[in-house]
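K.L.:
Only the shape, not the letters, is given here:
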């Protein structure tokens, strides 16, 4: 609190409570002459003596008692302000905002962050679901500390802390006619209903390009911006195939009776998964711990990724 109070006023309050300049020097680590100068300065500022000097010590004058009440009140106010500031900093340290595309929010992040939260129960985590471009904008604008998204090209003002291959996969039921194949071609999709995300996603962009290059026309009875809806449609529409990334569904495939089969098309293998942070804003301690946790979890999950034949 001393730094929030004028030095002379602080020294005066210690002298007043100590009863003498000599006693105050032990607490302040200052010389008697230095304390005398501070007291003289204050007396000159207020225009009245602050102490009555006696042989046994110094006794506050009426002006001194009023000034001491002011000094004590200022110290109390300063303590309250510092406590509020420290409390706000603590709350900020505990808060963590993560931006991601919907695929990560479907399954990976709930499982991964549940494990992180078990280790850090004081954390307050917010997940913002947006587009890949939107996740990067949130980093640049300071609205998120960490972003998980898919990328086809480098982005300015963000740092990729982890980059993994994230090829487009064909998600289907375990008993689907194509489920046992090590990989499938775009032409293999022709007899089956294909479920696609809206245009603008990296999966849809690559799929449309690959179909144009190969001259393939597929049946797309349902499109949606919501990955969770398409995932459910894959379970209930006979023969349906959903285009997905493996990371989005890795932890739930077996329980839901689904498999993810790689595509043989090289175009559908060009997508990259990235964990990103701002290039200019440092991470808090909690965010750094979470970043390390997510990277390790992604690497473990990636090791289970099916590879095209």
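P.N.:
Now that the structure is in, tell me what you want to look at. Remember, it's a predicted structure, so these values are computed and weren't measured experimentally. Residues are numbered from 1 along each chain as shown.

K.L.:
Could you use CA atoms for every contact and neighbour count after this?
P.N.:
OK.

K.L.:
Packing partners of the helix or strand harbouring residue 70?
P.N.:
Using DSSP states H and E, the element containing residue 70 is helix 62-94. Judged by 3 or more Cα pairs under 8 Å, 6 or more residues apart in numbering; DSSP states H and E, helix 62-94 is in contact with helix 7-18, helix 285-302.

K.L.:
And that helix, what's buried?
P.N.:
Neighbour-count burial for helix 62-94 flags 64-65, 67-68, 71, 74-75, 78, 93-94 (criterion: 16 or more other Cα atoms under 10 Å).

K.L.:
need those in a markdown table with distance to residue 139, can you?
P.N.:
Listed next are these as a markdown table, based on distance: Cα to Cα, whole Å:
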| residue | distance to residue 139 |
| --- | --- |
| 64 | 55 |
| 65 | 54 |
| 67 | 50 |
| 68 | 50 |
| 71 | 45 |
| 74 | 40 |
| 75 | 40 |
| 78 | 35 |
| 93 | 17 |
| 94 | 18 |
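
K.L.:
Mind picking the two most distant members of the residues you listed?
P.N.:
64 and 94 (44.6 Å; Cα to Cα).

K.L.:
related to what we said a few turns ago, name the next helix or strand downstream of the helix holding residue 70, please.
P.N.:
Counting by DSSP H and E, what follows helix 62-94 is strand 95-100.

K.L.:
Please enumerate residues in contact with that next one?
P.N.:
123-132, 135, 138, 143-149, 286-287 (Cα atoms under 8 Å, 6 or more residues apart in numbering).

K.L.:
And stretch 124-135, by the same measure?
P.N.:
So stretch 124-135 is contacted by 94-102, 105, 144, 147-151, 201 (Cα under 8 Å, 6+ apart).

K.L.:
cool, stretch 156-173 as well?
P.N.:
Residues contacting stretch 156-173 (Cα under 8 Å, 6+ apart): 136, 139-140, 150, 179, 203, 234-235, 239-247, 257-263, 268-280, 295, 302.

K.L.:
ok, and here's another one to check against it:
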């Protein structure tokens, strides 16, 4: 199949419209439409389902998109290998992660990789758990760091560590002396929550649904930093894994209390890559450095009483 047609088609699938692909590729929409039409004619099947607001791939379209993505990754891997044969260690690795991983990644993950591959750039994007999974699955990120992702056949976890969800609050909060805390008992408390699509929020919603109650947030945000600051100010309690607030806990600005709900106790942090992808050597080395160096991928110890 024509390389240009595959590249254009993959962009259409990723962007959800021909117009969006045209903007990303800086190519006329009419040229992309012609390439897609030629590709459909060659396959003998419709590859896109036209909707009022864009397009989605048909089953045949998904197969072609997977093929196009594999071709693009094979080309990138070949280029990386040729650079290594020429004695060069250049290029970029693309990481997509939840905000809660950032401090740990910058302190305990990336320095080791940068020392090993000083000429390789790192591209870091932030997203909620669903966004991380989508980015890795679409081939837009080489590596994803996600909290408690749902299983997907398109992805595989190369490292997993249990990281229970904890109650997070200011040291002077009235709940500080509680020893065993179930999520339902906090339904009337002032809570701050992450927005929809984040792994923490999805986990909380599962417990709420199972036990038939609702947390009503006084603050809802996509920012973990906002959650930390709101809790430190004593305005709310919130829920995060220990690694996401490790510096604040160490400084005595926040305290943690374990939650007893089984789903929250068994939550875990994952390093994700795309299934069946042949990873370039630098990405393989990065995975090992992250798994060995980051606090998020060491099993969380019991929380000490503050």
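P.N.:
Looks like it came in fine. Given the structure is predicted, the values throughout are model-derived calculations rather than measurements.

K.L.:
returning to that earlier point: now the contacts of strand 95-100 of the first structure: which count as buried?
P.N.:
Applying 16+ other Cα under 10 Å to the contacts of strand 95-100 of the first structure flags 123, 127-132, 135, 138, 143-149, 286-287 as buried.

K.L.:
Show me where the stretch 201-309 of the first structure has its strands.
P.N.:
Assigned by DSSP state E, counting those that start in this stretch, the stretch 201-309 of the first structure shows strands spanning 222-224, 241-245, 258-262, 272-278.

K.L.:
Would you check the span in the second structure matched by the third one?
P.N.:
The reference is to strand 258-262 of the first structure. Counting by TM-score structural alignment, strand 258-262 of the first structure falls onto residues 254-258 of the second structure.

K.L.:
where's the nearest residue to residue 105 of the first structure once chain neighbours are set aside relative to residue 97 of the first structure, distance?
P.N.:
Using Cα to Cα, 6 or more residues apart in numbering and skipping residues adjacent in sequence, the residue nearest residue 105 of the first structure is residue 129, 7.0 Å away. Residue 129 of the first structure is 11 Å from residue 97 of the first structure, where distance means Cα to Cα, to the nearest Å.

K.L.:
what's the answer for residue 298 of the first structure, then?
P.N.:
18 Å.

K.L.:
Residue 80 of the first structure now?
P.N.:
29 Å.

K.L.:
now do residue 124 of the first structure
P.N.:
8 Å.

K.L.:
cool, residue 37 of the first structure as well?
P.N.:
In terms of Cα to Cα, residue 37 of the first structure sits 53 Å off from residue 97 of the first structure.

K.L.:
Looking at the two, which has the bigger crowd around it?
P.N.:
Under the criterion of other Cα atoms under 10 Å, the comparison of residue 37 of the first structure against residue 97 puts residue 97 first, with 19 against 12.

K.L.:
neighbours around the residue mapped onto residue 233 of the second structure from the first structure, how many?
P.N.:
By TM-score structural alignment, residue 233 of the second structure lines up with residue 236 in the first structure. When neighbours are defined as other Cα under 10 Å, residue 236 of the first structure has 10 of them.

K.L.:
Could you tell me which of the contacts of strand 95-100 of the first structure belong to helices?
P.N.:
132, 135, 138, 286-287 (DSSP state H).

K.L.:
of all those residues, which comes closest to residue 221 of the first structure?
P.N.:
Nearest member of those to residue 221 of the first structure, counting by Cα to Cα, is residue 132, at 25.2 Å.

K.L.:
tilt between the helix holding residue 70 of the first structure and helix 285-302?
P.N.:
10 degrees (axes from the mean of the first three to the mean of the last three Cα atoms, to 10 degrees).

K.L.:
Next, the angle from helix 62-94 of the first structure to helix 7-18.
P.N.:
Going by the same axes, to 10 degrees, helix 62-94 of the first structure makes 110 degrees with helix 7-18.

K.L.:
Distance from the chain centre to helix 62-94 of the first structure, please.
P.N.:
The chain centroid and the centroid of helix 62-94 of the first structure are separated by 32 Å under Cα atoms, centre = their mean, to the nearest Å.

K.L.:
do stretch 102-120 of the second structure as well
P.N.:
Per Cα atoms, centre = their mean, the centroid offset for stretch 102-120 of the second structure relative to its chain is 18 Å.

K.L.:
hmm, who's touching that stretch?
P.N.:
Taking Cα under 8 Å, 6+ apart as the rule, stretch 102-120 of the second structure contacts 89-93, 243-244, 282, 285-286, 289-290, 293-296.

K.L.:
hmm, try it at 6 Å
P.N.:
89-92, 290, 293-294 (Cα atoms under 6 Å, 6 or more residues apart in numbering).

K.L.:
got it, and stretch 179-191 of the first structure?
P.N.:
218, 261-264, 308-309.

K.L.:
Now a PyMOL select for only the buried ones of those.
P.N.:
In PyMOL, selecting the buried portion of the contacts of stretch 179-191 of the first structure, with burial taken from 16+ other Cα under 10 Å, looks like this:
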select buried, resi 218+261+262+263+264+308
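
K.L.:
need the contacts of stretch 179-191 of the first structure in JSON lines with distance to residue 193 of the first structure, can you?
P.N.:
Below are these laid out as JSON lines (distance: Cα to Cα, whole Å):
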{"residue": "218", "distance to residue 193 of the first structure": "8"}
{"residue": "261", "distance to residue 193 of the first structure": "16"}
{"residue": "262", "distance to residue 193 of the first structure": "17"}
{"residue": "263", "distance to residue 193 of the first structure": "16"}
{"residue": "264", "distance to residue 193 of the first structure": "19"}
{"residue": "308", "distance to residue 193 of the first structure": "22"}
{"residue": "309", "distance to residue 193 of the first structure": "24"}
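
K.L.:
gap between residue 192 of the first structure and residue 107 of the first structure?
P.N.:
Counting by Cα to Cα - residue 192 of the first structure and residue 107 of the first structure are separated by 26 Å.

K.L.:
cool, residue 191 of the first structure as well?
P.N.:
29 Å.

K.L.:
Neighbour count: the two, which is higher?
P.N.:
A count of neighbours by other Cα under 10 Å puts residue 107 above the other of residue 191 of the first structure and residue 107, at 17 against 11.

K.L.:
Would you mind giving the secondary structure of that one?
P.N.:
When classified by DSSP: H, G, I helix; E, B strand; the rest coil, residue 107 of the first structure comes out as helix.

K.L.:
just to revisit the earlier point, just the helices and strands packed on helix 62-94 of the first structure: most buried one?
P.N.:
helix 7-18 (a mean of 20; mean count of other Cα atoms under 10 Å).
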